[in-house]
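Visitor: Got a predicted structure plus its sequence, pasted below:
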Amino acid sequence: MNQSLLLAVDQGTSATKALLVRADGAVVASASAPLAIGHPRPGWAEQSPEDIWDSVLTAVATCLAGHDPGLVAGVGLTNQRESCLLWERATGRPLGPVIGWQDRRTADRCATLLADGLGEHVRAVTGLPLDPMFSALKAQWLLDTHDPDRTRARRGELCLGTVDSWLLWRLGGGGDHLVELGNAARTQLLDVRRRDWDERLLDVFDVPRQALPRITASTGPFPAVRGLPPLADGTPVLSVLGDSHAALFGHGVFLPGSVKVTYGTGSSVMGLVSGPDRAEDSPLCLTIAWDDGIPAYALEGNIRSSGATLRWLAGLFGVGEAELAGLAAPDAAGVHLVPAFGGLAAPWWDNDATGLLSGLTFGTGLPQLARAALESVAYQIEDVVAGLDTASGRVTALLADGGATDNAALMQLQADISGGSCAAPGTATCPPSARPGWPAAHWGCSPGTDSPARPAPRRCTARSCRRRIGNAASGPGTRRSPGPAVVPSPVIPRPAVVAPPGIRQPTELPPPRIRRTAAHHEHSERRPRAQ
């Protein structure tokens, strides 16, 4: 007898992926459609709204080729966050591009608001630092460009939305203008405690409420699919989550204590907390991971450049990203790379930080640069994990997903630096962010159960760092102590840890966290800048 299937659509920054999944979690088919990112000016990053929709059409059609679309019981959607666009309500015609989450065109406006003393209020209400990464400043720029007096916005003729809003609009045939709560929490316009748009912030950013979408839970209700061939019109959309939020859910993290790391163009480090008050005095962002009737709060650190750093370096030398990792030396030989291509995000939130490559000698070559690039990713992750230690307890294992989890050298390096294990899904082509999450309820299982099945993770357990590390926290000539050989579990509570002799038990005080990124940042700030 034919089994019902779920279609998971993962709309990301560089590609849209589609996976056809059985009730037991097995992937029946998958497809990916690449997406271009435009950089028309320094610091700008934008995409075509129609290209994004076309990539969804292509990925879905390719994934379902050779399969009976009538077996698809529902669709789960996950999307890139913070990116923002504007379109006409009557025609669905986009007005301008999707302004990407990496975009820095609003940095000057952000600096003005910070100088006016609004940073503390914005953070207190939204849980987010005042930064161009979030949607509010992008929304203001779009309205300033296409509706400067806000006449059309106030009449309800224009729709402002994040990528999930755009996709739901297109999937539903141009009906309801909606945004999922977790995505709304990344706009910097939402009061995360009241879970509604904040009137004062709407005034600060000059965004009329009439242009904003209606907020809905992660489980909907959402409009049924229309015009997504070969799916039948009327196929239900069962859940919507931001990509990093879906990854956390896909890893089976339903209580505080475990942390997931998504390695993409940038990176996201996220763990649940017991409530919004746990975010006080944290350098990380408070956000809403999902809402199935009860909002789940999380702390997150966003890193602007991780996979993008490797892609940049690979492009300079005309090699592939996988080849770059294979060419990396065991030691960077004193070469340090700070990937502040657009400033530094969590936990530093410094828009003025600049990229830095130091420690070069005549002996420096691609192997040392490749190693330094890998280290720049791993150390940025570690900086954020240190912030999560305080709010959610000692982090002993990282649950990794994203394309970079295929990079064994990076995963091992991450385990070495973090002093714990780094567990990744069995295949990077089926990341937790693309797993269906709540649509599993279609078969009667609820969050927290072990159905559907998950691929067995690959594990990189901690080993001794064989390199002397000089950094601001511990000084030169200090070795990073090896961490526990932890086998993480997606089921909470964690199992007991059995470590071999000589390996630090997790109940002991951990060694000082490494602050290498900060040390490099301070170095770059001491360097004179051209006027």
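Guide: Okay, I see it.
Visitor: For the rest of this, base every contact and every neighbour count on C-alpha atoms.
Guide: OK.
Visitor: Helices of the chain, start to end?
Guide: 49-64, 107-115, 119-126, 135-146, 151-154, 163-171, 181-184, 199-204, 243-250, 307-317, 321-327, 366-392, 408-418, 516-526 (DSSP state H).
Visitor: Name the stretch among these that sits most buried.
Guide: Ranked by mean neighbour count, these are led by helix 181-184 with a mean of 30 (mean count of other C-alpha atoms under 10 Å).
Visitor: got the helices of the chain as JSON lines, with distance to Pro42 columns?
Guide: Formatted as JSON lines, the helices of the chain follow (distance: least, C-alpha to C-alpha, whole Å):
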{"stretch": "helix 49-64", "distance to Pro42": "21"}
{"stretch": "helix 107-115", "distance to Pro42": "12"}
{"stretch": "helix 119-126", "distance to Pro42": "25"}
{"stretch": "helix 135-146", "distance to Pro42": "16"}
{"stretch": "helix 151-154", "distance to Pro42": "29"}
{"stretch": "helix 163-171", "distance to Pro42": "23"}
{"stretch": "helix 181-184", "distance to Pro42": "27"}
{"stretch": "helix 199-204", "distance to Pro42": "26"}
{"stretch": "helix 243-250", "distance to Pro42": "26"}
{"stretch": "helix 307-317", "distance to Pro42": "15"}
{"stretch": "helix 321-327", "distance to Pro42": "23"}
{"stretch": "helix 366-392", "distance to Pro42": "22"}
{"stretch": "helix 408-418", "distance to Pro42": "29"}
{"stretch": "helix 516-526", "distance to Pro42": "20"}
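Visitor: take the one below as the second:
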Amino acid sequence: MAASNRLILGPLVGAIDQGTSSTRFLVFNAKTAELLSHHQVEIKQKFPKEGWVEQDPKEILRSVYECIEKTCEKLMQLSIDITNIKAIGVSNQRETTVVWDKTTGEPLYNAIVWLDLRTQSTVERLLKRIPGKNKNFFKSRTGLPLSTYFSAVKIRWLLDNVEEIRHAVSEGRAMFGTIDSWIIWSLTGGKNGGVHCTDVTNASRTMLFNIHLLEWDSELCKFFDIPMDFLPKVRSSSEIYGLMKSGALSGVPISGCLGDQSAALVGQMCFQDGQAKNTYGTGCFLLCNTGLKPVLSEHGLLTTVAYKLGRDKPACYALEGSVAIAGAVVRWLRDNLGIVKTTEEVEKLAAEVGTSYGCYFVPASQVYMLLLGPS
């Protein structure tokens, strides 16, 4: 279609939403926030051993490219000019850990997903080095207890168990990142000059980040014996990190990055102290904005960076409570038990039942996370 026949809607904004269960790309009208088009692709999870949860970083990246291209095709079918897309933001599953080779661009192991439990023995070994085996020993710096949940122990496991990663680290070829870092590095050029960065919200979920100083903590890196030179540069949640280097949106700046739960807090406009959001996805997460000061909980809640909307803007913090298994149960009912054929059927079946007669279904993995996880 000729350019003169395309709809001119003013500036548009694209959003990459890379979650545990799926990837989406959405395009909004920047002035009205109207969703113009989107595309979604499910992501496979691998369970090589009991309690282990992995994903293929290359499959994740392919899904991002597919969602962008399909959404752009849909926009063009609607006669919407994709050159009006002026910026792209990234929202991602947090804590999920990837290590890759910067010279080849290839992952050195599958991504270890946030709810993976293989690192319990690593946590127990690290606890022996802490006075009183206090899992909250580093909480004043990180806002987090020592747990299987966070990226530092996942990195430690990889360094202890994957020879290829140890070798790449010793040769200075290895890069670590949460999913946001992997996506941004790949989209901005990868091995040909890709930008290796993360934002403060994702960094605050690694257990290597000082949430007060907003920088990697050398003492924490020393405790976990993790080299600081393969960590990404920490940036704010709202600035230009780099430009798209391929595909339909080549040249468009990637200019926003938030871990998914922080992104939901911002998306729900919870910008005032005391405002909170609750979201239901693979897991269920409640975040409450605590303003410019991090608040430490004595009741099992996590303290996390909520957002930092610009290089020169202050960081805002949140308290977080999490339930690891929520929507994942629906997927399990569909894929493992075969009770439903589509996820949409679950609501219909639930609505037909007047009462549970006092019976509750709790996934065993959820009980395990409650016993061993952040709370």
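Guide: Perfect, I can see it now. Everything numeric in this text was worked out from a predicted model, so none of it was measured.
Visitor: care to give me the TM-score?
Guide: Once superposed, the chains reach a TM-score of 0.87 (TM-score structural alignment, normalised by the length of structure 2), with 348 aligned residues with a C-alpha RMSD of 2.0 Å.
Visitor: Gln80 of structure 1: which of the helices of structure 1 is closest?
Guide: helix 243-250 (5.7 Å; C-alpha to C-alpha).
Visitor: what packs against the closest one?
Guide: Judged by 3 or more C-alpha pairs under 8 Å, 6 or more residues apart in numbering; DSSP states H and E, the packing partners of helix 243-250 of structure 1 are strand 72-79, strand 259-263, strand 267-272.
Visitor: for these, which one sits closest to Gly174 of structure 1?
Guide: strand 72-79 (17.1 Å).
Visitor: what range in structure 2 matches the closest one?
Guide: Taking TM-score structural alignment as the measure, structure 2 aligns residues 85-92 with strand 72-79 of structure 1.
Visitor: how close does the matching stretch sit to structure 1?
Guide: Once fitted to structure 1, stretch 85-92 of structure 2 is off its aligned match by 0.9 Å on average (mean C-alpha distance after the TM-score superposition for structure 1).
Visitor: hmm, who's touching that stretch?
Guide: Residues outside stretch 85-92 of structure 2 that contact it (C-alpha atoms under 8 Å, 6 or more residues apart in numbering): 11-19, 27, 179-180, 249, 252-260, 263.
Visitor: hmm, back to that, now the helices and strands packed on helix 243-250 of structure 1 as a markdown table including mean neighbour count?
Guide: As requested, these are arranged in a markdown table below (neighbours: other C-alpha atoms under 10 Å):
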| stretch | mean neighbour count |
| --- | --- |
| strand 72-79 | 24 |
| strand 259-263 | 26 |
| strand 267-272 | 26 |
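Visitor: Which ones among the contacts of stretch 85-92 of structure 2 lie within strands?
Guide: 12-18, 27, 253-259 (DSSP state E).
Visitor: State the pair within the residues you listed that is farthest apart.
Guide: Pairwise across these, and taking C-alpha to C-alpha, the largest span is found between Leu12 and Gly259, at 21.7 Å.
Visitor: Give me the more crowded residue out of the two.
Guide: Applying other C-alpha atoms under 10 Å to Leu12 of structure 2 and Gly259 shows that Gly259 carries more neighbours, namely 31 against 25.
Visitor: For Asp116 of structure 1, see how far away the equivalent of the more buried one over in structure 1 is.
Guide: Matched to structure 1 by TM-score structural alignment, Gly259 of structure 2 sits across from Gly242. As judged by C-alpha to C-alpha, to the nearest Å, Gly242 of structure 1 and Asp116 of structure 1 stand 31 Å apart.
Visitor: try His523 of structure 1
Guide: 29 Å.
Visitor: who are the neighbours in contact with Arg195 of structure 1?
Guide: Counted by C-alpha under 8 Å, 6+ apart, Arg195 of structure 1 has contacts Leu181, Ala185.
Visitor: Alignment lookup: it to structure 2.
Guide: By TM-score structural alignment, Arg195 of structure 1 lines up with Leu214.
Visitor: Now for the residue mapped onto Tyr109 of structure 2 from structure 1, how many residues are close by?
Guide: Mapped onto structure 1 by TM-score structural alignment, Tyr109 of structure 2 lines up with Gly96. Here the count is done by other C-alpha under 10 Å, and Gly96 of structure 1 has 16 residues near it.
Visitor: tell me the contacts of Gly96 of structure 1?
Guide: Here Gly96 of structure 1 is in contact with Leu85, Leu86, Leu142 (C-alpha under 8 Å, 6+ apart).
Visitor: before we move on, what about Gly247 of structure 2?
Guide: Gly247 of structure 2 neighbours (C-alpha under 8 Å, 6+ apart): Tyr65, Glu69.
Visitor: Against Ile68 of structure 2, how distant is it?
Guide: 8 Å.
Visitor: cool, Ser297 of structure 2 as well?
Guide: On the measure of C-alpha to C-alpha, Ser297 of structure 2 and Ile68 of structure 2 end up 40 Å apart.
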